Structures are given as C-alpha cells and as structure tokens.
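Peer 1: Quick one, fold the following:
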Amino acid sequence: MLSPRERTIVLSTCFLSVVVAGLDTTIANVALPSIQKALHAPISGLQWVVDSYTLVIACLLMFSGSLADRFGRRRTFQAGLGLFSLGSLICGLAPSLEVLVAGRALQAVGGSMLNPVAMSIIAATFTDSKERARAVGAWGAVAGLSGAAGPVLGGLLVGGLGWRSIFWVNVPVCAVAISLTRRFVPESKAAHGKRFDPLGQLLVVAFLGPVTAAVIEGPRHGWGSPFIIALFVLAAVAVAGLTVAESRRAEPLVDVRVFSSPAFSGAAIISVVALAALGGFLFLNTLYLQDVRGCSALHAGLLIFPMAAALAACAMISGRIVAARGSRPAFVLAGLLLAAGTGLLTGTGHGTGTWYLVLAYLLFGAGFGLVGTPLTHTALSGMPRDQAGVAGAIASTCRQTGGAIGVAVCGSMVVGGSGGFIESSRTAWTVLTGCGIATALLGLVSTGRWARARAERSARRLSTHALEMTR
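Peer 2: Down below sits the predicted model:
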C-alpha cells in the first residue's frame, strides 16, 4: 500500500506524460512555418509532420493498452517515455524533412504508451472511488492546461531558441519521469491479459495509413492516378477484412460488436468529425497567422491562446451541463459554436481585425471544450462495464484519426486550390464549418429515445456474449 505522499508522486509522474504528449501537438503546429523555411518543406511535408504523430498513435493505442495489461504498466510506461524521448531527440537534430517525420513517428510509438497506460496506473494506484475521481479530474485539468499553454510556450521557444527547441525540451522532462517511475510507480498487470491480435493490428494500419496518405498525396499525384486509387482500394479491403476477422475472434483488437449501439457509433463519428475540425483549425490558422499576416511564432501563439483558454474553461462547464441536462444540449451547443467560429474564419483576409479573429477563436474554443464530456458520456452509455475499456480505446483511436484526417483534408485543399492561400483556405474553412453542423446533428441523433433504447439492447447482447465466451 502506497502512502499518500507516494500516491501524489505517482500522480505527478503521470502528469508529466500528459504534459509532454499534450504540448507536443499544439507546439508543433506553432513551429510549422519555421520548419517549412528551415527544411524547405512543401505543405504536404508539413501535413506529414503533424499526421505522422497522430496517425501512428491512432494505429497503436489499443495495442499499447493490451501490451501494458499483459506485460506490466510500469514497464510499458517507462518504455513509452524512453521512445518518446529518443524520438524528440531525433526531431531536434533532424537534418531533413524525412528524418523529422521519422522522429515524429517514433515519438508517437512512445506516446501511444503514455496517456492510456498512465490512466491505468492511476486507476490501480487510487483504489478509493472518491480519490480516483479527484485524481482523474486533476488529470483532465492538467491535460487542458497543457493544451492551452502549448501555443504560447511554443511561440516563446521558437522565437527565442528556434524550432528545434520544442523537441529538445521533452528530453529532460522524460528523463525525470523515467526516474520517478522507476522509484515510485508500482508494477501492475491485468488479471487476464488480452491476447495479441496481429492480424487485427495489421488491418488497422492497412486502413488508417493508406487513407491518410491518399488524402495528403492526392493533389500532388492526381486523384485519378493509379497510386491514389490503389491506396483507397487497399483501405476499403482492410475495412472489410477487419469487420470479418474481428467478429470471429474471442478477444479482438477492435470489437466491432460495440458499433451495434447507435449511441456509441454516433459518438465515434462525432469524435472523428470534431477532432477533424480541431486538427484542420490548428493547421490552417498557424499558416494564416505566420505566412499571410507575418506574425512571429510568439505573436501567433498569443493570438491562439484565447481559443485554448475558452476550451479549458468550457470543458469544466460541459460536465455540469451533461450532469444536469444530459448530452444532447451540450452536443448541439458545441456543434453550433464550432460552426460559428469556423464560419467567421471563412471571411478572413490580409487585413482582418484582431478583434474579429479573437471572437472566432473564442467561439471555436468554447465549442470544442463543450464536446469532450458528452462524447465520453454517450460512448459509454448503455455499454456493459466489462466493455468500457474497449469502448474507451476505440473512442480514443477515433479522436486521433479525426485529427489526422482534418490536417490531411485541409492541407490538400490548400495545396490543390487554384487561388492563393486565402482563397483556398476559405473552402477548407467551409468544410470545417460543416463539421460543426454535423456535430450538432449527430448529437441529436445519437442521444434520442430510439438511440438510447437500441443502446440498452446492444448492452444486453454484449453482456450475454461476454458471459458465453467466459464459459
């Protein structure tokens, strides 16, 4: 039994992992223009700098969770910190775009072992339900603060020390976390470790990788080129294979049966759509502020900060709305605010007023802050308790996938547009406005009476199936 002091240290160690993983997303976006100039990278190359991170995490989240349950959470957590640190070091020393993208992918391999495994460590360390709730709440607050601080810290580092410093800063933080983990975090495993599913993992990669590559490379190769068509065909075959293969396994990597719940399916689609809006927003806005308006990295970070602050504030408000009124009002309000923020950004140009930008950022940040709690609540509603971990892992994968798709789609529109950045980005902003509207509409559908009734029936079937598999 750990003492209160030791439990606090364990929690603080887990905080370090969410800080480095959370900061790395927003910090990298602020540094994109500097990376573009230093490494002579095309916009498609910048898309890969972002998506090589989110895509690899999306592919490996569920695998890393099962790895930790089977071989030990502390061991996996330490390995994740080590790989993340090594990947950060490679990124900081990268002499070319290709090496930088490879380093980002290695960061993501380590990152897939951090946040999900850290949550398992917190659950194993804080056995009292009230203490665990407080610990998870503090975890969420740190995650929100790290995201809010990312643009400003990134601007300071890029402006003062150069873009490579955003990666170097991870190395000492990871070293401290590894030391604390070795000394204070107890080893824990699941009572029944999930069997590995190599075919399922291969099919997940064969779906997500080609889809993202096709969207990013489509403007350069041509949407009708044999290469792009082959990528889409490979992705379609992988989805079909995944559906057939995973439905026959006793312990699948992706349990397709959970999608029989309309509430869960709706939440999964909203995860993709809403995170696509965030990924596209960060990518487009960074290029607009620094390349079009000529802002420094620090100035761009300060301008984006209202969005992150509104996100953090509304994330706390969202829980109260869901507790009092359910998920539906939160979804609708979130979708409308996302649409309003991105809708305003369709009208930006070279001389757009700062007040106009800040208003759009506040609306967008408030919308995205509201969407997180109803997503989790809806995804887990009607699911049996023994399926909560599976549902959470799939939902997290959908979020990462959505972010990668948002960057890929918006970047491709900017590259393939016939006009300059301003004209091309307006089309992309319009698509992101559609994501906001879709969030509101899908929220209405997935929280209605029909969806709730179907979710309850699906939960009973899943529980019965799980019971039969244990006999």
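Peer 1: Could you use CA atoms for every contact and neighbour count after this?
Peer 2: Fine.
Peer 1: Which residue, neighbours along the chain excluded, lies closest to residue 384?
Peer 2: residue 459 (5.5 Å; Cα to Cα, 6 or more residues apart in numbering).
Peer 1: For that neighbour, give me its contacts.
Peer 2: If you count contacts by Cα atoms under 8 Å, 6 or more residues apart in numbering, residue 459 has them with 261, 382, 383, 384.
Peer 1: Three-state assignment for it, please.
Peer 2: Classification of residue 459 using DSSP: H, G, I helix; E, B strand; the rest coil returns helix.
Peer 1: State the distance from it to residue 381.
Peer 2: Distance, residue 459 to residue 381, using Cα to Cα, to the nearest Å: 9 Å.
Peer 1: Overlap of the contact sets of those two?
Peer 2: Residues within reach of residue 459 and of residue 381 at once, by Cα under 8 Å, 6+ apart: there are none.
Peer 1: Which strand or helix spans the residue nearest to residue 418 when sequence neighbours are not counted?
Peer 2: Leaving aside its sequence neighbours, residue 418 sits nearest to residue 424 (Cα to Cα, 6+ apart; 7.1 Å). Per DSSP states H and E: residue 424 is located in helix 421-446.
Peer 1: in the host helix or strand of residue 358, what counts as buried?
Peer 2: In this structure, residue 358 sits in helix 354-380 according to DSSP H and E. Neighbour-count burial for helix 354-380, with 16 or more other Cα atoms under 10 Å as criterion, is recorded at 357-380.
Peer 1: picking that back up, relative to helix 354-380, how tilted is the helix holding residue 424?
Peer 2: 30 degrees (axes from the mean of the first three to the mean of the last three Cα atoms, to 10 degrees).
Peer 1: Spatially central residue in the protein, please.
Peer 2: When the chain is reduced to its mean C-alpha position, the closest residue under Cα atoms, centre = their mean turns out to be residue 400, at 3.6 Å.
Peer 1: Please give me every residue in contact with that one.
Peer 2: Applying Cα under 8 Å, 6+ apart, we find residue 400 in contact with 54, 55, 57, 58, 272, 275.
Peer 1: ok, now residue 104?
Peer 2: Taking Cα under 8 Å, 6+ apart as the contact definition, residue 104 lies against 49, 50, 52, 53, 87, 88, 91.
Peer 1: ok so, going back, give the burial count for the residue nearest to residue 418, as a bare number.
Peer 2: 19 (other Cα atoms under 10 Å).
Peer 1: re earlier: give me the buried subset of the contacts of residue 104.
Peer 2: The buried subset of those - by 16+ other Cα under 10 Å - is 49, 50, 52, 53, 87, 88, 91.
Peer 1: rewinding a little: distance to residue 8 added to the contacts of residue 104, as a markdown table?
Peer 2: Listed next are these as a markdown table, based on distance: Cα to Cα, whole Å:
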| residue | distance to residue 8 |
| --- | --- |
| 49 | 35 |
| 50 | 33 |
| 52 | 34 |
| 53 | 30 |
| 87 | 28 |
| 88 | 27 |
| 91 | 32 |
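Peer 1: Please give the structure of this sequence too, so both can be compared:
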Amino acid sequence: MQTTSPNIRAVAGRPEQAHSDNTSSRSPLATALALAAMSLGLGVVQLDITIVNTALSSIGASLGGSVAELQWVVTAYTIAFAAFILTAGALGDRLGAKRIFMAGFAIFTLASLACALAPSAVFLIVARSVQGLAAAILVPNSLTLLNHAYADPKERGRAVGFWAAGASVALTSGPFVGGVLIALVGWRSIFLVNLPIGAAGLWLAWRYAEETPRLSQREIDLPGQIAAITALGTLAGALIEGGRLGWSHPLVIVGFVAAAVVGFLFAWREARAPQAMLPLSLFAHRMFALTALVGVLFNIAFYGLIFVLSLYFQNIRGWSPFATGLAFVPMMAMVLPANLVAASVSERLGAPQTIALASVITAAGCVALLPMASDTSYWAIGAQLLVLGGGLGLLVPPLTSTLLGSVDKSRSGIAAGVLNATRQTGSVLGVALFGSLVGGGNEFIAGAHASLVISAAVLLAGAIAISYGRAREPR
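Peer 2: As a prediction, this is how the structure comes out:
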C-alpha cells in the first residue's frame, strides 16, 4: 500500500502540516465520535439502497406501478448516486469535506421526508433521485474525512473496517428493518426513520469532525458531469425497458446506441479536460484500476440479487414485508463479523488475495442458489444467503483501503468518488439487468437462475482479474 509522506503536503501552493500532526492533540473519544458521524453518513446511504426492496409490493399497491416502475424507484436513487459522486468528491476537495458532508446530510434528510409524503410514483421517483444526489455527497466526503483523520495505514485500515461494518449492517439489515416498519406503521415509515439518523449525524459531524484542507484550484467538470448522468441514465433505461418492451424494440436499441455514444464522449472529454471529473490517469495504477473493476462486478451481482430475491419472497412466495425482512437476517448476521475480521485476513493473506477470496466465496453462494424454485423451502437457501453476506463483509474493507492507499492523499476525495461511482454503477446495472430478466411464475424463476449464473461469472472474473493483476504488478 502506497501512502504519502506524513510530514508535509503542498496545498494550494503552500506547505501544510500533515493531518497526523494535527490529530495528536485530539482525544481518542473525539476521534471515535468523528468516525461515528462518518459511519452514520455511509450507513444511512446504504440503508436506503436495500430498505426499499422490502417495500416494493406495498409501494406498488399504494401508488400503483409495474415491475419496471418499481425498478425506477430503486434505480433512480443509484443512478443519481453513481453519476454525481465524482463531482461531490471534487467539491469536498475544493470547499472542504466537512462542509460538503454536512450539506449532504441535510439534503438527504429533507429528501427522505419528501419520499415519505410522496402522493404518486412519479413524485417518489423524483424524491429518490434527490436522495441519491445527497448520497453522492455523503459517501466520498465521509471517506475523505476518515482518510485525513487516520494517517497510519494500519489504523486507517481498521477504521475503514469499522466504517464499513456499520454501513454493511445497515445495508443488509435494510430489508429486515423495512419489513418491521411496514408491518407496524406502513411503507412511508422506511423513509421517516432517516430523520433522527440525519439529525444525529449532522450534530456529530459539526461537533467532532475536523475540516480538511481546501484545494481552491480544484474545478468542477460540468460537461463531464452532464455526459456521465446521460450515459448512465440512458443505459439503465434501455436495460429496464428492454425487459418490458423487448430487446429488439427500436427505442431500446436507440437507448443502447445513445448510451455507447455518450459514454465514448464522456471518456473523450475526461482524457482532455484540464480538471477532469474522472482523471483517467488514476487508472494507470494497476491496483487502482483492478479494485475499481472488482467494485463494479461485485455490485452488479450483489445488488441485482437483492432486488431479485426481494421480489421472489414477496411476489413468488407471497410473503409479507416482515417475513421477507426476516429472510435476510442470515445475510445481516454475517456481514458485521466478516467486516471486523477483514483487516486481519488482509494482513495475513494480502489485500488483493482477500478481495479475490471474498469474490470466490460470493460466487459459490450464487452457484449454490441455482436449485431455487418457486416452492423451495427457505431452509434450503438460508445457508447461501449467509455465504453472500460473508462475502460482502470480507470484501469491502480491503477493497476500500487498497484503492485509497494507491493514490496521493490530496486526491483522496476523487479516489473515494471513483470507488463509489464504480460500485454504484454496478448497482444500477445489476438492478436494471436482473430486473429485466425476471417476470412472473416460471419466467421469474428462469430469470432468477440467469441472474445467478451471470452473478457467479462476473464475480469469478473479478477474482481472476485482481489475482492475475497482482501477480504481474512490479515489486
């Protein structure tokens, strides 16, 4: 893992004392509470990625909507999340991560209230988009604050483990918490739960987080931002509507062509922009490029399957939101301990080997789920969910720490943005693609099996890529 010198950094043309010198006077409690604020910021974002899946049937019954419209309720959030996250990281570098982080928390809280009050499916999709924008602000800046608070690589690795642990628990407990809230209060309560979390996170960040250096020379790449959201939104739309209209429909074909053209223009722009939103030079570092690739592939599988399994439990098995939430408890139970042991496993095996191992474990869980049918007993698939949760928990800390350690600290904001943009792009593609493959009855099961095969294939591809790439990396 590569890090910059802890003594001096040049910021805006002047030397600045490194953050490790500044933290020496801080109490461990203050640092821990600052870490708690960062964890809440990531946790509330991850909670809203999965908590909505449990409410899909209830939202559809209340507001109306087909499977495609329900996909948009989920995907609108992740599209905005993925598309804006790079700009949000650059904003944090330019204006200060603490300031931007707190703004993101405030916007997320207000957008959650709007979701809870949504009178129609269209209103809910728009409010979810605003939530996704706020999530894009929260995540990279929480990681920037963490990266500046912990200069020592081992301490940072452990801090990332705790940061990821809380978020992973929120991610995997989302279906369970959502099921309980829907059973007791109704689907609108899954958004109201964000209000106290937002208030607590805002206060902790204001009181205990320290502001990062402001890099006034960092500019915002507006043309790149427009191209990114257009390309990702068009691609997701083509995948979602392909399942409804058919893959040979002219509009679907036009959507894929438009996404490819705009994606090419985005890459062309980023290769020539003086202050690129996505500096392509970062990918010249082998481990940076490989961890970003694994992030895409893993999220295609994991988030896509969360969507499919939520529909399976509710629409195929006819389970209530509460029962659906209970079905995900094994997954929830495995993520936290796997997060906590990930740092130790990485120190023993090496981070790339740990990332590859986590991908292989998750792929094995997907293969083991292939016998799933419309009448399969839950006890025949519960162990596989346990494996999926363990794979996720083992992967996130070394993936995050490895990518951050591959760049200069002054670029940690944009690096964190790249990591999360690639992961959320995978989420968008997974939900859009897998959602288009499933239908009703036997068609749903066939689509679910196809989703599992694709998931296993992309996970194994990620494991092979990072293992082979690590072996070829110059010492």
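Peer 1: if we can go back for a sec, which part of structure 2 lines up with the helix holding residue 424 of structure 1?
Peer 2: Aligning helix 421-446 of structure 1 against structure 2 (TM-score structural alignment) gives residues 444-469.
Peer 1: and that stretch, how far from structure 1 on average?
Peer 2: Mean deviation of stretch 444-469 of structure 2 from its aligned counterpart in structure 1 after superposition (mean Cα distance after the TM-score superposition for structure 1): 2.2 Å.
Peer 1: Could you give the separation of that stretch from the chain centroid?
Peer 2: Mean-position distance between stretch 444-469 of structure 2 and its chain equals 18 Å (Cα atoms, centre = their mean, to the nearest Å).
Peer 1: Repeat that for stretch 255-264 of structure 2.
Peer 2: Relative to its chain's centre, stretch 255-264 of structure 2 lies at 23 Å (Cα atoms, centre = their mean).
Peer 1: and that stretch, which stretch of structure 1?
Peer 2: The aligned range for stretch 255-264 of structure 2 in structure 1 is 231-240, by TM-score structural alignment.
Peer 1: which stretches of the stretch 1-150 of structure 1 form helices?
Peer 2: Secondary structure of the stretch 1-150 of structure 1 (DSSP state H, counting those that start in this stretch): helices located at 4-39, 43-71, 73-93, 97-111, 115-125, 129-161.
Peer 1: so which of the ones you listed gets nearest residue 285 of structure 1?
Peer 2: With Cα to Cα, the closest approach to residue 285 of structure 1 among the helices of the stretch 1-150 of structure 1 belongs to helix 4-39: 9.1 Å.
Peer 1: angle of the closest one against helix 43-71?
Peer 2: Here helix 4-39 of structure 1 runs at an angle of 150 degrees relative to helix 43-71 (the same axes, to 10 degrees).
Peer 1: Just list the residues touching residue 281 of structure 1, thanks.
Peer 2: 342, 429, 432.
Peer 1: Structure 2: which residue goes with that one?
Peer 2: Per TM-score structural alignment, residue 281 of structure 1 is aligned with residue 305.
Peer 1: ditto for residue 316 of structure 1
Peer 2: Under the alignment by TM-score structural alignment, residue 316 of structure 1 pairs with residue 340 in structure 2.
Peer 1: Now name the helix or strand holding its match.
Peer 2: Assigning secondary structure by DSSP H and E places residue 340 of structure 2 in helix 329-349.
Peer 1: what does that helix contact?
Peer 2: Identification of contacts with helix 329-349 of structure 2 by Cα under 8 Å, 6+ apart yields 157-158, 161-162, 164-166, 168-169, 172-173, 176, 353-354, 382-383, 385-398.
Peer 1: The same query, at a cut-off of 6 Å, please.
Peer 2: 161, 165, 172, 173, 354, 385, 386, 389, 390, 393, 394 (Cα atoms under 6 Å, 6 or more residues apart in numbering).
Peer 1: which residue lines up with residue 66 of structure 2 in structure 1?
Peer 2: So, by TM-score structural alignment, residue 66 of structure 2 is matched to residue 42.
Peer 1: What separation do you get for that match and residue 174 of structure 1?
Peer 2: Counting by Cα to Cα - residue 42 of structure 1 and residue 174 of structure 1 are separated by 31 Å.
Peer 1: what about these two, which has more around it?
Peer 2: Each of residue 42 of structure 1 and residue 174 has its neighbours counted (other Cα under 10 Å); residue 174 has more, 24 against 12.
Peer 1: neighbours around residue 155 of structure 2, how many?
Peer 2: For residue 155 of structure 2, using other Cα under 10 Å, the count is 12.
Peer 1: From residue 31 of structure 2, how far out is it?
Peer 2: From residue 155 of structure 2 across to residue 31 of structure 2, the span is 12 Å (Cα to Cα).
Peer 1: do residue 169 of structure 2 as well
Peer 2: Distance of residue 169 of structure 2 to residue 31 of structure 2, given as Cα to Cα: 21 Å.
Peer 1: Compare the two (neighbour count), which wins?
Peer 2: Legend: neighbour count by other Cα under 10 Å for residue 169 of structure 2 and residue 31, higher for residue 169 (23 against 18).
Peer 1: The more buried one matches what in structure 1?
Peer 2: With TM-score structural alignment as the criterion, the equivalent of residue 169 of structure 2 in structure 1 is residue 145.
Peer 1: OK, contacts around residue 152 of structure 2?
Peer 2: Applying Cα under 6 Å, 6+ apart, no residues qualify as near residue 152 of structure 2.
Peer 1: ok, now how distant is it from residue 401 of structure 2?
Peer 2: Relative to residue 401 of structure 2, residue 152 of structure 2 is positioned 12 Å away (Cα to Cα).
Peer 1: do the same with residue 197 of structure 2
Peer 2: 26 Å.
Peer 1: which parts of the next helix or strand after the helix holding residue 358 of structure 1 are buried?
Peer 2: Later in the chain than helix 354-380 of structure 1, the nearest helix or strand by DSSP H and E is helix 388-416. Neighbour-count burial for helix 388-416 of structure 1, counted by 16+ other Cα under 10 Å, picks out 388, 390-415.
Peer 1: And for stretch 133-146 of structure 1?
Peer 2: Those would be 135, 136, 139, 140, 141, 142, 143, 144, 145, 146, for stretch 133-146 of structure 1 by 16+ other Cα under 10 Å.
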